[in-house]
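Peer 1: My questions concern the predicted model and sequence given below.
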Amino acid sequence: MPTIEFFGYSDDERAILEHRVRERLDAEPFRGDCVFVTAARSRVRDWQGNERPFLRVSTRSVERAERFKVLLNDLCDLEIVQIGFNPMSIGEERDETNHGYGEQ
């Protein structure tokens, strides 16, 4: 699931940017897999103290990472994070009903 996070934007800026990102993703087959994360307001500044907001996209897919670059690179500063995934390996079969975490 590609995760899209906003850093250094005001609430209004983030809302506008999220709308634009959603517009650009609208025709993509993976759009329904994307999640948008908004945390507490943050400030992002460079060494000289200038504001440097950016969007971070985290994904396991190399192809999707490249697609995000094409779709969003002219819209905002963009950080792409390639996530590695290692499934849990234990001596028993994984119970898919609770994602392998045992009894709930």
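Peer 2: Received the coordinates, thanks. Residues are numbered from 1 along each chain as shown.
Peer 1: use CA for all of it now, contacts and neighbours both
Peer 2: Noted.
Peer 1: And the helix or strand containing residue 21, what does it pack against?
Peer 2: Per DSSP states H and E, residue 21 falls inside helix 11-25. Packing partners of helix 11-25 (3 or more Cα pairs under 8 Å, 6 or more residues apart in numbering; DSSP states H and E): helix 62-72.
Peer 1: got the buried residues for the helix it packs on?
Peer 2: By 16 or more other Cα atoms under 10 Å, the buried positions in helix 62-72 come out as 64, 65, 68, 72.
Peer 1: okay, pairing it with this:
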Amino acid sequence: MPTIEFFGIQREARNALENQVRGLLAGEEFREDCVFVTAADSRVLDWQGRSRPFIRVSTRSAERADRFRKLLHHTCDLEIVRIDFQPMAESSPDEGQHNG
């Protein structure tokens, strides 16, 4: 599930950028797998105190990472993170019991 996060972008601009990103992804087969994360407003500043907003995309797929790079590189600074996802394991009846 590719995760798309917005950092250093005020609410109105963030909503507009999210709509733009959704439009760019509309033709992609994996669009239904994407999730958009909206957190509290944040500031992203460089060492000199200048604003440096960016989008972070986290994905497990190298192919999708490359596709995001091609689609979004004109919208905002872009950070792409390759992740490893481990779904929660179902516990067996014996699990969690320790023999003293």
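Peer 2: Structure's in. What do you need? Since this is a predicted model, take the numbers as computed values, not measurements.
Peer 1: Let me see the TM-score of these two.
Peer 2: Here the TM-score for the pair of chains, by TM-score structural alignment, normalised by the length of structure 2, is 0.86; 93 aligned residues with a Cα RMSD of 1.7 Å.
Peer 1: related to what we said a few turns ago, next helix or strand past the helix holding residue 21 of structure 1?
Peer 2: Next helix or strand after helix 11-25 of structure 1 toward the C-terminus (DSSP H and E): strand 35-37.
Peer 1: C-terminal to that next one, what's the next element?
Peer 2: Per DSSP H and E, the first helix or strand lying C-terminal to strand 35-37 of structure 1 is strand 54-59.
Peer 1: Tell me how far that next one lies from the chain's centre.
Peer 2: Centroid separation between strand 54-59 of structure 1 and its chain, computed with Cα atoms, centre = their mean, to the nearest Å, is 4 Å.
Peer 1: compared with structure 2, how much does that strand deviate?
Peer 2: With mean Cα distance after the TM-score superposition for structure 1, strand 54-59 of structure 1 departs from structure 2 by a mean of 0.2 Å once superposed.
Peer 1: If you count contacts, what does that strand end up packed against?
Peer 2: Strand 54-59 of structure 1 sits against strand 3-7, helix 62-72, strand 78-82, with contacts defined as 3+ Cα pairs under 8 Å, 6+ apart.
Peer 1: again, 10 Å this time
Peer 2: strand 3-7, helix 11-25, strand 35-37, helix 62-72, strand 78-82 (3 or more Cα pairs under 10 Å, 6 or more residues apart in numbering; DSSP states H and E).
Peer 1: tell me which residues of it are tucked away?
Peer 2: 54, 55, 56, 57, 58, 59.
Peer 1: That strand corresponds to what range in structure 2?
Peer 2: Alignment of strand 54-59 of structure 1 against structure 2: residues 54-59, by TM-score structural alignment.
Peer 1: Let me see the contact set for residue 36 of structure 2.
Peer 2: By Cα atoms under 10 Å, 6 or more residues apart in numbering, the contact set of residue 36 of structure 2 is 2, 3, 4, 5, 6, 18, 21, 22, 57.
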